[in-house]
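Participant: task: produce atomic coordinates for the following.
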Amino acid sequence: MPQRLAVLTISTTSPRNSARSCGVPSMRFMVKSRTCIGVPSSPRSARSDTGTTSPGPLPGMLSMTAHAIIPTPTTATQITPTIHPDPHLHAQQPIVGLLRSGSGAVQSVRPRRPAPRPEPTYDHAMLRLSRTVRFSVNPGASTPGAAIPGAGASHGPVRNGYAAWPAMRGLGRHYELDVVCRGEADPQTGYFVNIKEIDQAARRAALPLIERACAESPATEPGALMPGIVRALGSELVGRLERVRWRLSPTYSVEMESDDMTSVTLRQRFEFAAAHRLHVPAMSDEENRACFGKCNNPSGHGHNYRVEPAVRVPLRDGAPAFGLDDLERLTDEAIIERFDHTHLNTDTREFAVDGGLNPSVEHIAKVCFDLLAPRVKEAGAELASVTVWETEKTSCTYPG
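Facilitator: Okay, here's the model as predicted:
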């Protein structure tokens, strides 16, 4: 009688974990008989490679019965599994196969197992990816269009993208675009979006708009260009762009959200020098020293405070209704003139020793916001927040 061969694919499970957790998603046997028994090896069921006998299924065995085993490529093999659970078997143990021949003898075989594939444990949470793209707008510049980001007749090859591309030539302008995208990272590559794609999109879509405005209408308010910049970048980074912040100088920027192109957020930084002492009259001298340390020195100490208001400005007929001149004038009147070169505890009403606030950076940020917000509102805009830096390492934003 000719031998009949079949290929059985056996998937195993256990009372504790799935076969995938065991690192053995499937295995193949070449069988010559109708019954195949797969047994997870364990101290209780250890056996040598030379074979052993078994009167029947043992606890923890997987019995497989194949019906109508015919060696033709068009015939499907039917497999009926029966699980004999054994709670003492460990889910991570390897699988050893037992083949029962027609005479009843049982032989042990070790199936070839594929290399284990680690399962990704990535948590599919939304994330934000920010990329800063630096570039220069040079006198007489013309964008090479499709040549970006390679070489163009006027811009030349990319040699120092960290500093800026196009590179500065002559009396040019240096700008930065902070492009913020939002989405989920690929669980295998870890990428949400390739940063080179962001660079190319900014230089291909946004740079020509800025260059054209600098050449043809240099008096244009930057906020008026933001809808076009955001739309152009959004068409390149479809479904991923969240917001764009254009930094026109180290201190001055305009920002727009991709889902609200009816307004821009204007930011400018200011500075004032002031002395202060951290001291709470309701606390004892010992408690103040323990709480504030050197900042409780009776003579006080000084800082060069930096202040950055963020003003939400509506666009009217495509142009912002509130400009940088307005922000600088109102901030100077409300904050700088009031606090610059003063001792906050002794020279100001807001932080006076009797009845004022303790001049921490937290309180200074809140006071600056409260002083500036009404003036900005009267001018037709909305103060979103104020950030105050006490040092390079310490800042507070109110409201947070």
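Participant: from here on, contacts and neighbour counts on C-alpha atoms
Facilitator: Will do.
Participant: three-state assignment of the nearest residue to residue 186 once chain neighbours are set aside?
Facilitator: Residue nearest to residue 186 in three dimensions, not counting chain neighbours: residue 192, with 5.9 Å by C-alpha to C-alpha, 6 or more residues apart in numbering. Here residue 192 is recorded as coil under DSSP: H, G, I helix; E, B strand; the rest coil.
Participant: count of residues packed around residue 192?
Facilitator: Neighbouring residues of residue 192 were enumerated by other C-alpha atoms under 10 Å; the total is 18.
Participant: go on, residue 182?
Facilitator: Burial measure for residue 182: 17 neighbouring residues, criterion other C-alpha under 10 Å.
Participant: same deal with residue 374?
Facilitator: Taking other C-alpha under 10 Å as the criterion, the count of residues near residue 374 is 14.
Participant: so it belongs to a helix, correct?
Facilitator: Yes: following the definition three-state DSSP, residue 374 is counted among the residues of a helix.
Participant: could you measure from it over to residue 382?
Facilitator: 9 Å (C-alpha to C-alpha, to the nearest Å).
Participant: joint contacts of the two?
Facilitator: Counting by C-alpha atoms under 8 Å, 6 or more residues apart in numbering, residue 374 and residue 382 have no common neighbour.
Participant: and the residue nearest to residue 186, what does it touch?
Facilitator: When the contact criterion is C-alpha under 8 Å, 6+ apart, the partners of residue 192 are 129, 183-186.
Participant: and stretch 389-400, end to end?
Facilitator: Using C-alpha to C-alpha, the span of stretch 389-400 from its first residue to its last is 14 Å.
Participant: for the comparison step, fold the sequence that follows:
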Amino acid sequence: MTPSPALSLTRTTRLYLAPGSPVPPKGENSFASYTSSSGLGAFYEITLHCNGPVDDTTGFVESIYDMDQAVHAVMAPRIAEALKTGCDHPAQLLEACLPGLQARLNAGVDRVDWDLTPTYRMSMKTDDPNAYLLSQQYQFAASHRLHNPDFDEQKNRDVFGKCCNPNGHGHNYRLEVEVKVPLKNAEPGHGFTVLDLDRIVNETIIEDYDHTYLNKDVEDFSHSNPTVENITLSCHKRLSEPLKACGVELNKVRLWETEKTCCAFPADA
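Facilitator: Okay, the predicted model is just below:
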């Protein structure tokens, strides 16, 4: 029999951790995990990325039930304790949990994502244990016109459609910036934080792009079409050096023009 090629399997486990409640949580399966509680608490999503071949007997790369149980057994108690004491940086907690997650699963754990809010995520890859990935999402509203002055009016219409309307049109853009941070910086109250990322993105992108007509108000697009591709490249170019000056590396930029259209750079990050 031909050996199965390696596949990547992703599973998201949702946790609702409330003071005084059992850890891991107990109850009925409500929203793809045991997330309900009658009191106040913290809600998180943990996503495991597992790589491996398909098992001949089960057809699994890994049992999703085992992936859920690994998160419940390894991460939930540590997160609950950290919420009480406030002593762990999320990246330190991820580092401490990786061996336990791997020990409970047959497939290789390639990456763990921890969504601390709907827009703020920390991640760690097992092949790069000396760093973690920090990502945050932002929004800005801008208008643009897609048009090539070297094309005649009909060709512009054929290529760009309604997007070449002379008076422009607008979008609420959603920008995700992911940076690679040395793990040695993961000390509460020290090193690079999401607040630093917020400041840099606001100063370099939001203040210049938000509520503008990109073609006329932003120098970046004085000689290039403000497509989602070119805006993504411009955001990456603007952010790279300010982040490097803070001791972190820009890993990836994603830009959603609409919920259906997204561009990312670099493509292989």
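Participant: overlay them and tell me the TM-score.
Facilitator: Comparing the two superposed chains by TM-score structural alignment, normalised by the length of the second structure, the resulting TM-score equals 0.93, with 265 aligned residues with a C-alpha RMSD of 1.8 Å.
Participant: please identify the helix or strand for the equivalent of residue 175 of the first structure over in the second structure.
Facilitator: Alignment of residue 175 of the first structure against the second structure is given by TM-score structural alignment, with residue 44 as its counterpart. Here residue 44 of the second structure is covered by strand 42-52, with elements defined by DSSP states H and E.
Participant: which strands or helices does that strand pack on?
Facilitator: strand 7-17, strand 108-115 (3 or more C-alpha pairs under 8 Å, 6 or more residues apart in numbering; DSSP states H and E).
Participant: dump these into CSV; add mean neighbour count and distance to residue 138 of the second structure as well.
Facilitator: Supplementary listing: those in CSV, determined by neighbours: other C-alpha atoms under 10 Å; distance: least, C-alpha to C-alpha, whole Å:
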stretch, mean neighbour count, distance to residue 138 of the second structure
strand 7-17, 20, 23
strand 108-115, 20, 15
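Participant: could you dump those to TSV with distance to residue 203 of the second structure?
Facilitator: Supplementary listing: those in TSV, determined by distance: least, C-alpha to C-alpha, whole Å:
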stretch	distance to residue 203 of the second structure
strand 7-17	33
strand 108-115	25
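Participant: do you know which of those strands lies nearest residue 78 of the second structure?
Facilitator: Shortest distance between residue 78 of the second structure and these, using C-alpha to C-alpha, is found for strand 7-17: 10.9 Å.
Participant: residue range in the first structure corresponding to that closest one, please.
Facilitator: Applying TM-score structural alignment, one finds that strand 7-17 of the second structure aligns to the residue range 127-137 of the first structure.
Participant: average distance between that stretch and the second structure?
Facilitator: When the second structure is overlaid, stretch 127-137 of the first structure sits 0.5 Å from its aligned residues on average, using mean C-alpha distance after the TM-score superposition for the first structure.
Participant: in stretch 232-243 of the second structure, what's buried?
Facilitator: Within stretch 232-243 of the second structure, the residues that qualify as buried are 232-233, 235-236, 239-240, 242-243, counting by 16 or more other C-alpha atoms under 10 Å.
Participant: what of stretch 202-222 of the first structure?
Facilitator: So, applying 16+ other C-alpha under 10 Å, buried residues of stretch 202-222 of the first structure: 202-211, 214, 222.
Participant: which two from those end up farthest apart in space?
Facilitator: Checking these against each other with C-alpha to C-alpha, the farthest-apart pair comes out as 204 and 222, at 18.7 Å.
Participant: tell me the SS of residue 386 of the first structure?
Facilitator: Here residue 386 of the first structure takes the strand state, with states given by three-state DSSP.
Participant: burial of it, as a residue count?
Facilitator: 26.
Participant: can you tell me what it aligns to in the second structure?
Facilitator: Using TM-score structural alignment, residue 386 of the first structure lines up with residue 253 in the second structure.
Participant: which one's the longest strand in the first structure?
Facilitator: Ranked by residue count under DSSP state E, the longest strand found in the first structure is strand 301-316.
Participant: now the buried residues of stretch 202-222 of the first structure in TSV, with distance to residue 328 of the first structure and secondary structure?
Facilitator: Listed next are those as TSV, based on distance: C-alpha to C-alpha, whole Å; DSSP: H, G, I helix; E, B strand; the rest coil:
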residue	distance to residue 328 of the first structure	secondary structure
202	29	helix
203	31	helix
204	33	helix
205	31	helix
206	27	helix
207	28	helix
208	29	helix
209	27	helix
210	24	helix
211	26	helix
214	23	helix
222	16	helix
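Participant: just the closest of those residues to residue 321 of the first structure, please.
Facilitator: For residue 321 of the first structure, the closest of these turns out to be residue 222, at 12.1 Å, with distances computed as C-alpha to C-alpha.
Participant: contacting residues around that closest one?
Facilitator: Under the criterion of C-alpha under 8 Å, 6+ apart, the contact list for residue 222 of the first structure reads residue 254.
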